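**Q** Quick one, fold the following:
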Amino acid sequence: MFGHRTQEAVRRLENGADRAELELPGVTAAVIDATFEVERGEIFVVMGLSGSGKSTLLRTLNGLLPATAGRVLVDEADLTTMTAAQIRELRQRRMSMVFQHFALFPHRTVAENVEYGLRVQGVDRSHRRTRAAEALHLVGLTGWEDRLPAQLSGGMQQRVGLARALAADTEVLLMDEAFSALDPLIRKEMQDQLLLLQARLGKTIVFITHDLNEAMRLGDRIAMMRDGRIVQVGTAQQILTAPADDYVSNFIRDVDRARVLTAGAAMAYPHTTITPSVEPAGALDIMRRGGEAVLFAVDGAGRLEGTVTEAAAQAAADQGVTDVRGIIERSVQQVGAATLAGELFEAAATSDFPIAVVGESRKLLGVVTRESLLRALAPPPQAATESTGRDIPEVSANA
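**A** Modelled structure (predicted):
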């Protein structure tokens, strides 16, 4: 019915129009120029406000909504060139979907719901039973096979939906607001469950959410959407420390940064390090010129040896000691780069010296000072104008 209007919208898109310019009577541009890649085995989270286009994007990925322009590639297979039968085959063999409202058959048992995708694939009954039992075991529902969905809590029903997707053993899982209908405690349990399963199974997951804390917790990378466009793609740390624009800055303002940022993001690079062969007088000179009360000592390969304090260097210099080897303090507080910033508070508060951040073989990567920790946890500057996006329904461009 709206074919000519959709074509006009596509023409405007190709000429660089924004969302407002693309809107025609009866047509809303839901997803515009969304170009991204999802790596094999990662959890890729798409998030944004209601009406940003995230659910439409997900439905385009599995062919439920056809793209009016561009390509959707699963490896080298392009959904936009497939027939309806080929798309159905791809969904059955390579993609599974977990919905927000469970989408269980109320008249079928838990086991029968989990088996459903396998039944559509033509898998024989004995194999269906085995794979359903394995999937239910993975999500902690062994023993509930013969219950009906109405006999389960909301969290358990969502586990059944997840088990159904896992039983199909597809490469890709598409999860559309899968946990948003759950109570907060159950939601966190399901997030934990997903992370445990992902560590074991290594699926490729595209996860849709409007909850930023959920996105930060689950996503290996996050795509931020606004008005149908992807405005930034990056890790949680990249988005928190380098938001692409005022919209993203305002979006992330209330995130608990201590539960997302790591020591690697909070560390600073030490102005100076010394080797154990340095004379105490030389170490003192470095400290006084740099205004530092402690220096980190590393070997020739950059591996952490310990620290040398001003007091120890002064005493050694007074005694005529030729190098600092004997005054290196070996019991240094050290953490890995992936340690959450929230775990550094006590050490930063009780220690007079910076915390060493080390990598493999104790190589010194940087140091966390109280100042660098507070700087990392401070929210980005307030944008001059608030950008919250419009709360509009998500509509396909060729509905």
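**Q** can we go C-alpha only for contacts and neighbour counts from here?
**A** Fine.
**Q** which stretches of the stretch 151-300 of the chain form helices?
**A** 154-167, 184-201, 212-218, 236-241, 246-251, 263-266, 280-290 (DSSP state H, counting those that start in this stretch).
**Q** Which other helices and strands does the last one contact?
**A** In this case it means helix 280-290. On a contact count with 3 or more Cα pairs under 8 Å, 6 or more residues apart in numbering; DSSP states H and E, helix 280-290 meets strand 294-298, helix 310-318.
**Q** One more: the fourth one?
**A** Where contact means 3+ Cα pairs under 8 Å, 6+ apart, helix 236-241 is not packed against any helix or strand.
**Q** That helix: which residues count as buried?
**A** Burial within helix 236-241, assessed by neighbour count using 16 or more other Cα atoms under 10 Å, is assigned to Ala236, Gln237, Gln238, Ile239, Leu240, Thr241.
**Q** Would you format the helices and strands packed on helix 280-290 as TSV with distance to Leu58 included?
**A** What follows is those, written out as TSV (distance: least, Cα to Cα, whole Å):
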stretch	distance to Leu58
strand 294-298	50
helix 310-318	59
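**Q** Can you tell me which of these is packed in deepest?
**A** Stretch with highest mean neighbour count among those: strand 294-298 (a mean of 23; mean count of other Cα atoms under 10 Å).
**Q** ok and that one relative to helix 310-318, angle-wise?
**A** Interaxial angle, strand 294-298 versus helix 310-318 (axes from the mean of the first three to the mean of the last three Cα atoms, to 10 degrees): 70 degrees.
**Q** want to put them side by side, so please do this one too:
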Amino acid sequence: MQALQDINLQIFAGEIFVIVGLSGSGKSTLLRTLNHLIPASSGEVRFQGQPLAALSDRELIALRREQMGMVFQSFALFDERNVLENVAFGLEVAGVPREAREARAQAMLEKVGLSHVAKQYPHQLSGGMQQRVGLARALVVNPSVLLMDEAFSALDPIIRREMQSLLLVLQAEAQRTIVFVTHDMEEALRLGSRIAIMEKGKLVQVGKPEALINAPATPYVRHFFSGVDVSRWQMAENYADIWTTR
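**A** So this is what the prediction gives:
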């Protein structure tokens, strides 16, 4: 059985594109095809018009290092490095001199509210703080694309909402393309410019939140909105209808 089937998708520069689905639906696999961590067995993935399969290993590594950041559910921090060194790691790999990379890492820690723990180690931090470090590490290299795989799922609800707010603030400051995987529709609605819903390796429906809410393609899509307050998006579409001209 194929993990992904008949995927035809375009993601636009500067949007937060959210992929939603149940466990095993293929959403994390799809995310990993976008940076060629999992090569597509058929078809092609293009980044800025260029097929990823056509890149050499060296070019692909450079692309991931310079233009694509990734944040995982598991914080994936280096236990033996302090917070500042963790955040500066990507810059170190890129050959940025120590003084410059530490200055940039410190500035990014300021942005995520963690400048006061720069010299501490990951085991000394809470889960929410560790995820802030992971986000800072991904952003410090200033990638044009940020891939986030269930990045906030392991956090408690209050910290999770704080991280969502932080992501929106950072996105407002410097718009980049974000692809965000989640199984939580409330999170998808709060973050997403557009949402893709997956089932058994297929895209069931892709669209803006109000389009999915007001015209779900299948009962499976409708199920994701059960128990979720969708009045904000229903109202948005109704107002749009009022002002339509022909």
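**Q** Any idea what the TM-score is?
**A** The pair, once superposed, lands on a TM-score of 0.95 when counted by TM-score structural alignment, normalised by the length of structure 2; 244 aligned residues with a Cα RMSD of 1.4 Å.
**Q** Which residue, neighbours along the chain excluded, lies closest to Leu79 of structure 1?
**A** Nearest non-adjacent residue to Leu79 of structure 1, counting by Cα to Cα, 6 or more residues apart in numbering: Val72, 5.5 Å away.
**Q** counterpart of stretch 211-226 of structure 1 in structure 2, which residues?
**A** Stretch 211-226 of structure 1 lines up with residues 184-199 of structure 2 when matched by TM-score structural alignment.
**Q** Next: stretch 141-148 of structure 1.
**A** Under TM-score structural alignment, the match for stretch 141-148 of structure 1 in structure 2 covers residues 114-121.
**Q** Sort out which residues of the matching stretch are buried, please.
**A** Judged by neighbour count using 16+ other Cα under 10 Å, the buried positions of stretch 114-121 of structure 2 are Leu114, Ser115, Val117, Ala118, Tyr121.
**Q** can you pull out the helices in the stretch 1-150 of structure 1?
**A** Ranges of helices in the stretch 1-150 of structure 1, per DSSP H, counting those that start in this stretch, are 3-14, 19-22, 54-61, 84-93, 110-121, 125-138.
**Q** Could you say which one of the ones you listed comes nearest to Ala258 of structure 1?
**A** In terms of Cα to Cα, the element of these nearest to Ala258 of structure 1 is helix 54-61, at 27.1 Å.
**Q** Would you mind pulling up the elements that the closest one packs against?
**A** Packed next to helix 54-61 of structure 1, using 3+ Cα pairs under 8 Å, 6+ apart, are strand 43-48, strand 172-176, strand 204-209.
**Q** what's the average distance of the shortest one to structure 2?
**A** Comparison of strand 172-176 of structure 1 with structure 2 after fitting gives an average deviation of 0.3 Å (mean Cα distance after the TM-score superposition for structure 1).
**Q** what residues does that strand touch?
**A** For strand 172-176 of structure 1, the surrounding residues in contact (Cα atoms under 8 Å, 6 or more residues apart in numbering) are 55, 58, 94-100, 165, 203-209.
**Q** now that strand: which residue numbers in structure 2?
**A** Mapped onto structure 2 using TM-score structural alignment, strand 172-176 of structure 1 spans residues 145-149.
**Q** chain center to the matching stretch, what's the gap?
**A** From the chain centre to the centre of stretch 145-149 of structure 2 is a distance of 3 Å (Cα atoms, centre = their mean, to the nearest Å).
**Q** cool, and stretch 91-109 of structure 1?
**A** Distance, centroid of stretch 91-109 of structure 1 to centroid of chain: 24 Å (Cα atoms, centre = their mean).
**Q** so where is that stretch in structure 2?
**A** Mapped onto structure 2 using TM-score structural alignment, stretch 91-109 of structure 1 spans residues 64-82.
**Q** Now do the end-to-end distance for that stretch.
**A** Using Cα to Cα, to the nearest Å, one end of stretch 64-82 of structure 2 lies 24 Å from the other.
**Q** quick one on the thing from earlier: would you format the helices of the stretch 151-300 of structure 1 as JSON lines with distance to Thr309 of structure 1 included?
**A** Output for the helices of the stretch 151-300 of structure 1, formatted as JSON lines (distance: least, Cα to Cα, whole Å):
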{"stretch": "helix 154-167", "distance to Thr309 of structure 1": "55"}
{"stretch": "helix 184-201", "distance to Thr309 of structure 1": "43"}
{"stretch": "helix 212-218", "distance to Thr309 of structure 1": "39"}
{"stretch": "helix 236-241", "distance to Thr309 of structure 1": "32"}
{"stretch": "helix 246-251", "distance to Thr309 of structure 1": "40"}
{"stretch": "helix 263-266", "distance to Thr309 of structure 1": "23"}
{"stretch": "helix 280-290", "distance to Thr309 of structure 1": "9"}
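**Q** who wins for proximity to Ala376 of structure 1 among those helices?
**A** Closest approach to Ala376 of structure 1 among the helices of the stretch 151-300 of structure 1 (Cα to Cα): helix 263-266, 5.2 Å.
**Q** neighbours around Phe345 of structure 1, how many?
**A** 14 (other Cα atoms under 10 Å).
**Q** Equivalent analysis for the one 10 residues further on, please.
**A** With neighbours defined by other Cα under 10 Å, the count for Ile355 of structure 1 comes to 21.
**Q** My guess is it contacts Glu346. True?
**A** No - using Cα atoms under 8 Å, Ile355 of structure 1 makes no contact with Glu346, being 11.0 Å away.
**Q** ok, the closest residue to Gly127 of structure 2 other than its chain neighbours - how many residues close by?
**A** Nearest residue to Gly127 of structure 2 in three dimensions, chain neighbours excluded: Leu155, at 6.6 Å (Cα to Cα, 6+ apart). Neighbour count for Leu155 of structure 2, taken as other Cα under 10 Å: 16.
**Q** wait, doesn't Leu155 of structure 2 sit right on Gly128?
**A** Yes - with contact defined as Cα under 8 Å, Leu155 of structure 2 reaches Gly128; the gap is 6.4 Å.
**Q** And the match of stretch 141-148 of structure 1, how far out from the chain middle?
**A** Here stretch 114-121 of structure 2 shows a centroid-to-chain-centroid distance of 24 Å under the convention Cα atoms, centre = their mean.
**Q** With stretch 171-184 of structure 1 instead?
**A** With Cα atoms, centre = their mean, you get 14 Å for stretch 171-184 of structure 1.
**Q** Can you give me the buried ones in it?
**A** Buried, per 16+ other Cα under 10 Å, within stretch 171-184 of structure 1: Glu171, Val172, Leu173, Leu174, Met175, Asp176, Glu177, Ala178, Phe179, Ser180, Leu182.
**Q** now stretch 65-81 of structure 1
**A** Here stretch 65-81 of structure 1 shows Leu65, Pro66, Ala67, Thr68, Val72, Val74, Leu79, Thr80 as buried, counting by 16+ other Cα under 10 Å.
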